[in-house]
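Novice: Fold the following for me, if possible:
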Amino acid sequence: MSTRLPFWATIFTVAGVIVLCGLGTWQVQRLSWKNDIIAGLNAAYDNPQSQAIDIAAFTPGSYAYGRISGVFLPDKAILLGPKTKKDKIGYDLIVPVKQNGTAVFVNMGWTASKLEDLPIHHLQNKKVWFEGLARTPRWNSFTPENDPEKNLWYKPDLNEIAAAKNLKNPAPFILYAERASHKFDASFPNNERWMPANNHLQYTVFWFTMALALCAIYVLRFIRKS
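Specialist: This next block holds a predicted model:
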């Protein structure tokens, strides 16, 4: 006796399985991509080089580890945040460095001090270098809008910051400094080594599990019942 399967239920089930497997496959590709990034970052952290970062070759969303050098501009520094550290409210200190006509924003780390109290102003217009990880800044839709007139900065919109500080040609990344040419004091730079979140394996398992669950529901509901 032949089994007649419901047409629309079959169509929707097949389409659902295709979509879910497609999402799972996409996460497998993302997992491989993220693993390559993490491996590259680990290699850079384990074997730090003093080579200059190629600003022109940097693409948004990528990462680079190395050195930038140029003229230090603490008079155009900002405090980005707020950001909590060890139950204390503070900010990330962002200072631009002018390198061959490009404004490179350097994150020197967390501070709870006011800009005018920081040990950076004695190096105004001095030649400096910083080494660390360059990465594209990000923020979400819940981040408040910046208020340049009050010098209040919540999101690292580099073009907006550059315009407010009268800086031309901002680099497309922030350098999270780990080492510097000068000793500011014991607190700078103080960035911790960063790694991107990698949850793609869990997402892969989830989407393929959903595909299997959909198949099981279809079999139990229509084929086994018949």
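
Novice: Please count neighbours and contacts with C-alpha atoms only from this point.
Specialist: Noted.

Novice: Nearest residue to Tyr203 in space, please, no chain neighbours.
Specialist: Nearest residue to Tyr203, sequence neighbours excluded (C-alpha to C-alpha, 6 or more residues apart in numbering): Gln27, at 6.5 Å.

Novice: what's near enough to touch that neighbour?
Specialist: His200, Leu201, Tyr203, Thr204 (C-alpha atoms under 8 Å, 6 or more residues apart in numbering).

Novice: Now show me the structure for the sequence below, then we'll compare the two:
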Amino acid sequence: MKRIPVFATLVVMAAVAIMIYLGIWQLQRAQWKNDLLVEYAAAEGKSVVKWPVRPDPENLPLFRRSSLDCGQVTGWRSSSGRSRNNTAGYAHIATCNLAGDENATAQVVIGWSKSPKSPDWNGGRVEGIIGPDSKHMLRLVSGTPADGFRSNASPSLENIPNNHMAYAWQWFFFAFIAALIYVLALVKRAKEDSG
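Specialist: Next up, the predicted model:
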């Protein structure tokens, strides 16, 4: 019988160890995300926060009430969204220069409609709820829509991805399969050597 190949065994063991490490890391991330979701769920009863001009990506005040002064609208984008009564359509998001700080901008969801055409809104005081934004980390969802538009649905915890547990099991499964395939290869090699 030939000796077990040392280099190949070390490579497989290292790969399996890395996959197990990634699985454990994802379990830790799952716990972190669960704690974060509990904090977000409790945000509704918390006090109003000042709009975070320079948000900390690790400590976003999502789902908290806030306000800002949109000094000037510098752009618009429309994305798929739902109205407060859960009708599908378009959320209209203004990019605002904040009054008093020309270098600070904010994303403001100012209304919902069935058309992608942006509202005729030029800024002003906005009060609402801070929600996640895929391009800019966060946005303020106005509680009062622009004239001729309807209110958007409030930000929802359902839109916060929480798939770390699935990723953890995926890494553990990959580690198991890699180890199993290597053991089967060694058994096959041993049979061929003895036969």
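
Novice: Quick TM-score on the pair, please.
Specialist: The TM-score (TM-score structural alignment, normalised by the length of the second structure) is 0.70; 180 aligned residues with a C-alpha RMSD of 3.5 Å.

Novice: The residue nearest to Tyr203 of the first structure belongs to a strand, doesn't it?
Specialist: No: according to DSSP: H, G, I helix; E, B strand; the rest coil, Gln27 of the first structure belongs to no strand; its state is helix.

Novice: Tell me the spacing between it and Ile37 of the first structure.
Specialist: Distance, Gln27 of the first structure to Ile37 of the first structure, using C-alpha to C-alpha, to the nearest Å: 15 Å.

Novice: repeat for Gly101 of the first structure
Specialist: Taken as C-alpha to C-alpha, the span from Gly101 of the first structure to Ile37 of the first structure is 30 Å.

Novice: just to revisit the earlier point, still touching in the second structure? Go through the contacts of Gln27 of the first structure.
Specialist: With both residues aligned by TM-score structural alignment, their matches' C-alpha atoms under 8 Å, the contacts of the contacts of Gln27 of the first structure that the second structure also has are His200, Leu201, Tyr203, Thr204.

Novice: Pull the number of nearby residues for the aligned partner of the last one in the second structure.
Specialist: Pairing criterion TM-score structural alignment: the partner of Thr204 of the first structure within the second structure is identified as Ala168. The number of residues packed near Ala168 of the second structure is 23, by other C-alpha atoms under 10 Å.

Novice: Now do the strands in the second structure.
Specialist: 49-50, 65-82, 88-98, 101-113, 124-133, 137-142 (DSSP state E).

Novice: how about the last one: buried residues?
Specialist: Think strand 137-142 of the second structure. Neighbour counts over strand 137-142 of the second structure (16 or more other C-alpha atoms under 10 Å) mark Leu138, Arg139, Leu140, Val141, Ser142 as buried.

Novice: Report the mean deviation for that strand after fitting onto the first structure.
Specialist: Superposed on the first structure, strand 137-142 of the second structure shows a mean distance to its aligned partners of 3.4 Å (mean C-alpha distance after the TM-score superposition for the first structure).

Novice: Nearest to Pro55 of the second structure, out of the buried residues of strand 137-142 of the second structure: which one, please.
Specialist: Nearest to Pro55 of the second structure, judged by C-alpha to C-alpha, of these is Leu138 at 8.4 Å.

Novice: residues contacting the closest one?
Specialist: By C-alpha under 8 Å, 6+ apart, the neighbours of Leu138 of the second structure are Leu60, Leu62, Gln107, Ile130, Gly131, Pro132.

Novice: which ones are touching the third one?
Specialist: With contact set as C-alpha under 8 Å, 6+ apart, Gln107 of the second structure has these partners: Ile93, Ala94, Thr95, Cys96, His136, Leu138, Arg139, Leu140.

Novice: ok, back up a step: can you lay out the contacts of Gln27 of the first structure as a markdown table showing distance to Ser226 of the first structure?
Specialist: Formatted as a markdown table, those follow (distance: C-alpha to C-alpha, whole Å):
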| residue | distance to Ser226 of the first structure |
| --- | --- |
| His200 | 38 |
| Leu201 | 37 |
| Tyr203 | 34 |
| Thr204 | 33 |
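
Novice: Return the members of these classed as buried.
Specialist: The buried subset of the contacts of Gln27 of the first structure - by 16+ other C-alpha under 10 Å - is His200, Tyr203, Thr204.

Novice: For the closest residue to Ala175 of the second structure other than its chain neighbours, give its distance to Tyr167 of the second structure.
Specialist: Spatially, and ignoring its direct neighbours in sequence, Ala175 of the second structure is nearest to Val16 (4.8 Å; C-alpha to C-alpha, 6+ apart). Separation of Val16 of the second structure from Tyr167 of the second structure (C-alpha to C-alpha): 15 Å.
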